[in-house]
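Engineer: this one's sequence-less:
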């Protein structure tokens, strides 16, 4: 990994603000440790947290490298089509999770998404899902860790490897101390720090470029006026046909990748499962959807502005994303360098560190839960005392952090980190969603179909990625005219379709589970009373009504910024 040549002119005020923030982070871990007495406390916060806390943590857990650096990079590279990752590729799936799927997760009292797979399909699908999920988390944790290390390198000038180890130790400390509670309360803190950091940067950037009219004029003058419209989004998909671009966005991103990520990814679901009751668990993703739909204005918009007002970046874009000493991943850092005075710079640096720690902590806390419950307890050591699994979870946290230091090496190969992340989601989330949704609504689907569909879908995504131009970096052979995030969309679609087809075929030649064993796991076999949750005192507490309001808001945003 190469060290960045970019340096931020931080003063003692900025360093003081950063030090205060890190002190808060570690103190939360120390306080949270006092409430950890069982493995359920360590891995799921004792299922005791209010909806507003788990709702903000639900969003903050995702507000890591994927959002901050990846989305700002995509904003600089692709423009407004990047908004689809939120309004098409997140909100609908989050609402579906809340209204349809959370009753099954929370009502069944499973401790993880793979454990739900164990009850529905048996050990074959469970083991495949557990292993693939664990691999995905250390790979994605490596992304967050790499980007956190680049911030430390940029501010302090420390070598990337040293910065990586220091960043890893901080995250490791508070998760090992306080488990999921420490991660969640830090994520809530980090959410507010991130907003406080990015809002002033966005305002100053807009003022610098001359407002929306100024940005429009500069992008048009640079020949990028097509990036000022979100549809048909050909810059995002890299499909020449506008029709196929829309299909790719709606099916590949809006359905397969989005639903695969938000409804089955235990990193997110774990936060909602820590809620105090069924309705709180259902409201958590909906509460998170409201800030989620406005986050593009403080992440993507600054990236678009950076591409026209930062000389190095505008030159890099004019050269087709080649040459120079910067990449699209540097967009926010370059804006911070050019626009923020000392003091605000310290807040912004702390905000970026907060985002990357939130993302990595979410990956690590989900990893240690699956490793402890779904792999170690289920297949290796079944009948140990409860404190044994809590201790194992802490050691799993250490192991995952060490592995993440290694996987962070891969992240540095991509000038736009979103290309790498979407490729990973296509491998791991798309086939899981296909198996999940088919098994939840089709009672005849068999255990054999569950694990064979997962394996076949993952291999299909891998096959498409290898044949594409750049989805796997040097490992791609370029036989298919697919590149960038369009390749990830096609790979995800292939994984979904192949998984469904193989599952249907295998079901015809294998035996289904008894219907009595599928209550609470299959929609048609579960009494509606089991899914309803507790009565609510006020209309705004109704998950369905709250989800309806969120859906209306996101439709309005899609129309305004089409």
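Structural biologist: Looks like it arrived, so ask away. Because the structure is a prediction, the values reported are computed rather than measured.

Engineer: Please make it C-alpha for all contacts and neighbour counts, starting now.
Structural biologist: OK.

Engineer: Quick check: the gap between residue 170 and residue 207.
Structural biologist: For residue 170, the distance to residue 207 equals 36 Å [CA to CA, to the nearest Å].

Engineer: Was I right to think residue 43 contacts residue 176?
Structural biologist: No: judged on CA atoms under 8 Å, residue 43 makes no contact with residue 176 at a distance of 10.9 Å.

Engineer: so how far is the helix or strand containing residue 317 from its chain's centroid?
Structural biologist: Using DSSP states H and E, residue 317 sits within helix 311-318. Relative to the chain's own centre, helix 311-318 is displaced by 28 Å; criterion: CA atoms, centre = their mean, to the nearest Å.

Engineer: what comes up buried for it?
Structural biologist: With burial defined by 16 or more other CA atoms under 10 Å, the residues of helix 311-318 counted as buried are 312-317.

Engineer: OK, contacts around residue 298?
Structural biologist: For residue 298, the contact set (CA atoms under 8 Å, 6 or more residues apart in numbering) comprises 195, 198-199, 201-202.

Engineer: One more to weigh against that first structure:
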């Protein structure tokens, strides 16, 4: 097999090769332990609790923005338009909520994982069920999506067969993240986010300039508005063919809140970065930094898809928009943008693999094998990460090969389970009377009710379904917990105890400093301005 050149250009291929060598070198450099010291579980899974705010914020975005985000959301931008940016813009205000109300509780509990939090708050049953669920979703939904869409991009741009593209991504993720753990992932994420944002903005800039026929970005944007005005509706009307995906005003007041709170607040893959911060204030500053970066993301992940409607109107599949647009870029810049895309893919792969390793090792393996050394658990984590990547690579084509908009597939699938997860986590934080049985009822009811509504009310938009199931699960969990409260049961079972060996109590303070408060207000005002402009 001949060595593929990116877009047939040696310059582009050299740019990507230099980036890959640089990435791996930096990852190994920051992963080295001084004096031959071996990594312990805190080093490997939580970066030794040493991440500064800028690394926390950058890593949150790098973990979030990957192939399914760039390729998938650009595809949805091509098919739906700017309305899909609600996932990005509403995530910004969700991050502020997470920083103010959720993170203080998690850090006061000194947890490694979200299942560990659920065990402390409820019991071992809740922890085990949710740990197994999250592992399944991470391997068979998230990892498969990242690998498949990443390989699809490599195939479109460089002509590499899909299977070889996935092998390349697996090898690169293993080379840069498996040894170093979260520290290697988070610190290299800073570099990757800079490259990602710069490359994405360059792509959008050139695409708009092409639409304006060389008369500048402003002209190109105005032409785009004139030629594709339907793509700039933030709130879709009922007669819009994509109303089922983004059902009008429900996007602002309904189920998308549930999806966002689940993803940004209770998702190990994301929250692990904040748990690794030096302290609570550093974690909160990192979350604010990430919130402002999220406001910028539609320029990088949605606008290119809308621009492709004018530049490439006859694409066979919506998810081809971003890769096909890259092929219009000049030599050199195409390599830079491709390197940025690779950066997004491998950073998300590394983050996901580390989270899988953390949950498997700390929540499942260590519970059954409690007497092993720290080095042993780190080794088990590395093995778990390797197995997860290989499983995802094998399952990627069968699971995702037939979907036109992979991003929407991911949202719909996870929407079956997130209502129950959000219910049991919110009640666990804010309602001391919530019981383990109430949490289990919420988790089981979420999947059952979602399936029933999916087949008995198929015209109900999935975001509305998520909101409705959330309300039902909330009611069931509250009723179950209250019934237990009146039964013959030890009242102490309802109220979580402080962590042994520390003075951390359940009533973690929610007060935030003035900088955080002003930054949060700024996010709200910017969101109001954006929605007022594109309503």
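Structural biologist: All right, it came through fine. Just so it is clear, the model here is predicted, and its values are computed rather than measured.

Engineer: neighbour-wise, which of residue 43 and residue 176 of the first structure wins?
Structural biologist: residue 43 (28 against 23; other CA atoms under 10 Å).

Engineer: ok, now how distant is the more buried one from residue 211 of the first structure?
Structural biologist: 46 Å.

Engineer: which residue ranges form the strands in the first structure?
Structural biologist: Taking DSSP state E as the criterion, the first structure carries no strands.

Engineer: Helices of the stretch 301-450 of the second structure, start to end?
Structural biologist: For the stretch 301-450 of the second structure, applying DSSP state H, counting those that start in this stretch gives helices covering 303-311, 321-326, 333-359, 366-368, 374-400, 406-414, 418-430, 436-456.

Engineer: can you tell me which of the ones you listed comes nearest to residue 499 of the second structure?
Structural biologist: Relative to residue 499 of the second structure, the nearest member of these by CA to CA is helix 418-430, separated by 14.9 Å.

Engineer: can you pull the buried residues of that closest one?
Structural biologist: Within helix 418-430 of the second structure, the residues that qualify as buried are 418-429, counting by 16+ other CA under 10 Å.

Engineer: what sits up against it?
Structural biologist: Under CA under 8 Å, 6+ apart, the answer for helix 418-430 of the second structure is 102, 105, 118, 121-122, 258-259, 261-262, 266, 434, 438-440, 442-447, 466-467, 469-470, 473-474, 477.

Engineer: ditto for stretch 435-455 of the second structure
Structural biologist: Stretch 435-455 of the second structure is contacted by residues 122-123, 126, 416-421, 423-424, 460, 465-466, 469-470, 473-474, 476-481, 484, 493-494 when judged by CA under 8 Å, 6+ apart.

Engineer: Could you give me the buried positions within stretch 540-550 of the first structure?
Structural biologist: Going by neighbour count (16+ other CA under 10 Å), the buried part of stretch 540-550 of the first structure is 542-544, 546-547, 550.

Engineer: before we move on, what about stretch 326-344 of the first structure?
Structural biologist: For stretch 326-344 of the first structure, by 16+ other CA under 10 Å, it's 326-337, 339-340, 342-344.

Engineer: Please apply the same query to stretch 19-33 of the second structure.
Structural biologist: 19-20, 23-24, 27-28, 31.

Engineer: List just the nearest of those to residue 305 of the second structure.
Structural biologist: When the buried residues of stretch 19-33 of the second structure are compared for distance to residue 305 of the second structure (CA to CA), residue 19 wins out at 25.4 Å.

Engineer: Now that closest one: closest residue in space that isn't a chain neighbour?
Structural biologist: Of all residues not flanking residue 19 of the second structure in the chain, residue 339 sits nearest, at 6.7 Å (CA to CA, 6 or more residues apart in numbering).

Engineer: I'd guessed that neighbour sits against residue 16; true?
Structural biologist: Yes: using CA under 8 Å, residue 339 of the second structure is in contact with residue 16, at 5.1 Å.

Engineer: wait, residue 248 of the first structure sits on residue 238?
Structural biologist: No: if you go by CA under 8 Å, residue 248 of the first structure and residue 238 don't touch, sitting 9.9 Å apart.

Engineer: more crowded one of these two?
Structural biologist: residue 248 (26 against 20).

Engineer: if I look at that one, how far off is residue 28 of the first structure?
Structural biologist: 43 Å.

Engineer: Of all residues in the second structure, which one is nearest the centre?
Structural biologist: Note on the second structure: the residue nearest the mean C-alpha position is residue 64, at 3.5 Å, using CA atoms, centre = their mean.

Engineer: Need the counterpart of that residue in the first structure.
Structural biologist: Mapped onto the first structure by TM-score structural alignment, residue 64 of the second structure lines up with residue 62.

Engineer: Need the buried residues of stretch 540-550 of the first structure in CSV (columns: distance to residue 163 of the first structure).
Structural biologist: Shown next, in CSV, are these (distance: CA to CA, whole Å):
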residue, distance to residue 163 of the first structure
542, 46
543, 43
544, 45
546, 43
547, 42
550, 40
